[in-house]
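Asker: Here is my input, please return the structure:
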Amino acid sequence: MAKESVKARDKKRRLLVQKYATKRAALKAQGDYVALDKLPKNASPVRLRNRCNITGRGRGYIRKFGISRIVFRQWALAGKLPGIRKASW
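Answerer: As a prediction, this is how the structure comes out:
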C-alpha cells in the first residue's frame, strides 16, 4: 500500500492537469513555449502515473479496471468483478 502522501500528491497533480488542460492546449497551438514553461510543472500530463484506486500502488496497474494486479486477483477470486473468473483449460 502506498503512503498517504504519495496518494495525495498524485491527486493534486491530477487536479492541476485538469485545471490547466485547456490553457496548455491553447499555448501549444500558438507555439508560445515561453508562456508554457511558466505554467506549473505538475500541470503537465507527462508527470501523471497510473495508480491503483484502492491501494495507490504504481506498478501492476490494470487500466481497464483502475486497480492493481493484487487487488484485481483478490476481487476476482471473491467474485466482486462481474464476468471475471479464473481460467482453466
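Asker: make it CA atoms for all contacts and neighbour counts henceforth
Answerer: Noted.
Asker: for this structure, longest helix please?
Answerer: If you go by DSSP state H, the chain has its longest helix at helix 4-30.
Asker: Tell me the helix or strand right after it.
Answerer: On the C-terminal side of helix 4-30, the closest following helix or strand by DSSP states H and E is helix 33-37.
Asker: so how far is the helix or strand just after that following helix from its chain's centroid?
Answerer: Where DSSP H and E defines the elements, the next helix or strand beyond helix 33-37 is strand 61-62. Remark: strand 61-62 is offset 10 Å from the chain centroid, using Cα atoms, centre = their mean, to the nearest Å.
Asker: Can you name the element that comes right after strand 61-62?
Answerer: strand 67-68.
Asker: so how far is that next one from its chain's centroid?
Answerer: Centroid separation between strand 67-68 and its chain, computed with Cα atoms, centre = their mean, is 11 Å.
Asker: this one next, for a side-by-side:
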Amino acid sequence: MSFISSLSSTANSLIRSSASKLFGFTQKRSGAGWTDWRMIKDNKRRLLVKEHAVDRLRLNTLRKNNILPVELREIASQELHNNFPRDACLNRVVYRCMLTSRPRGTVIKFRTSRIMFRHLADYNKLSGIQRAMW
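Answerer: Here you go, the predicted model:
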C-alpha cells in the first residue's frame, strides 16, 4: 500500500512541476489554452491572493483588534497598505465562466455563466441537472 501512495505522490509532483512550466498557469482546455487574457489576469490575481493570504490575515487581525493600542493598529494598517500588491486582496478576484470567461451571472457551483449553464442543461451535459418541465 505504501508503494502505491509513494507512486501517486511522485506522479502528483511530476504533474505539478510540468504544469508550472507553462508560465505558472495550470489550466488547459482542448489545446486552445486560456479563453482570453482576462482569465490569465484573474489567475495571476488568484495566485497572488494565495501567496499573501496568511500575512494579510495576520495584519488585518492586528488592525481590527480593539484591545491593542492605536499606534500598533496604525502601523499594521500602513504595512498592509504599503507592503502588499493591490491584487493580493480577495475582493479583486472575479468569478468567471470557465468556458466563455463571462464575469457576470456565474453559477459558482458549476463555474459557468447562466447562459452556458442553461445550454449545457438543455443538452444533458451536466449531471443531476434537468430542465424544469410542467
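Asker: Can you check which part of structure 2 the longest helix of structure 1 sits on?
Answerer: Counting by TM-score structural alignment, helix 4-30 of structure 1 lines up with residues 36-62 of structure 2.
Asker: residues of that stretch that come out buried?
Answerer: By neighbour count with 16 or more other Cα atoms under 10 Å, stretch 36-62 of structure 2 contains the buried residues M39, D42, N43, K44, R45, R46, L48, V49, H52, R56, L59, L62.
Asker: Now R13 of structure 1: closest residue in space, sequence neighbours ignored.
Answerer: The shortest distance from R13 of structure 1 to any non-neighbouring residue, by Cα to Cα, 6 or more residues apart in numbering, is to N42 (5.5 Å).
Asker: so stretch 70-78 of structure 1 corresponds to what in structure 2?
Answerer: Aligned using TM-score structural alignment, stretch 70-78 of structure 1 spans residues 115-123 in structure 2.
Asker: Give me the contact list for that stretch.
Answerer: The contact list for stretch 115-123 of structure 2, computed with Cα atoms under 8 Å, 6 or more residues apart in numbering, reads L99, V107, F110, L126, I129, Q130, R131.
Asker: so can I have TSV of those residues showing neighbour count and distance to I75 of structure 2?
Answerer: Listed next are the contacts of stretch 115-123 of structure 2 as TSV, based on neighbours: other Cα atoms under 10 Å; distance: Cα to Cα, whole Å:
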residue	neighbour count	distance to I75 of structure 2
L99	13	43
V107	16	40
F110	12	41
L126	14	50
I129	13	51
Q130	14	54
R131	10	55
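Asker: what does S20 of structure 2 align to in structure 1?
Answerer: Aligned partner of S20 of structure 2 by TM-score structural alignment: none.
Asker: Equivalent analysis for R104 of structure 2, please.
Answerer: Applying TM-score structural alignment, one finds that R104 of structure 2 aligns to R59 in structure 1.
Asker: residue contacts, that match?
Answerer: Under the criterion of Cα under 8 Å, 6+ apart, the neighbours of R59 of structure 1 are R51, S68.
Asker: any idea how far the residue nearest the centre of structure 1 is from R73 of structure 1?
Answerer: By Cα atoms, centre = their mean, the mean C-alpha position of structure 1 lies nearest to N50, the distance being 3.2 Å. Distance, N50 of structure 1 to R73 of structure 1, using Cα to Cα, to the nearest Å: 18 Å.
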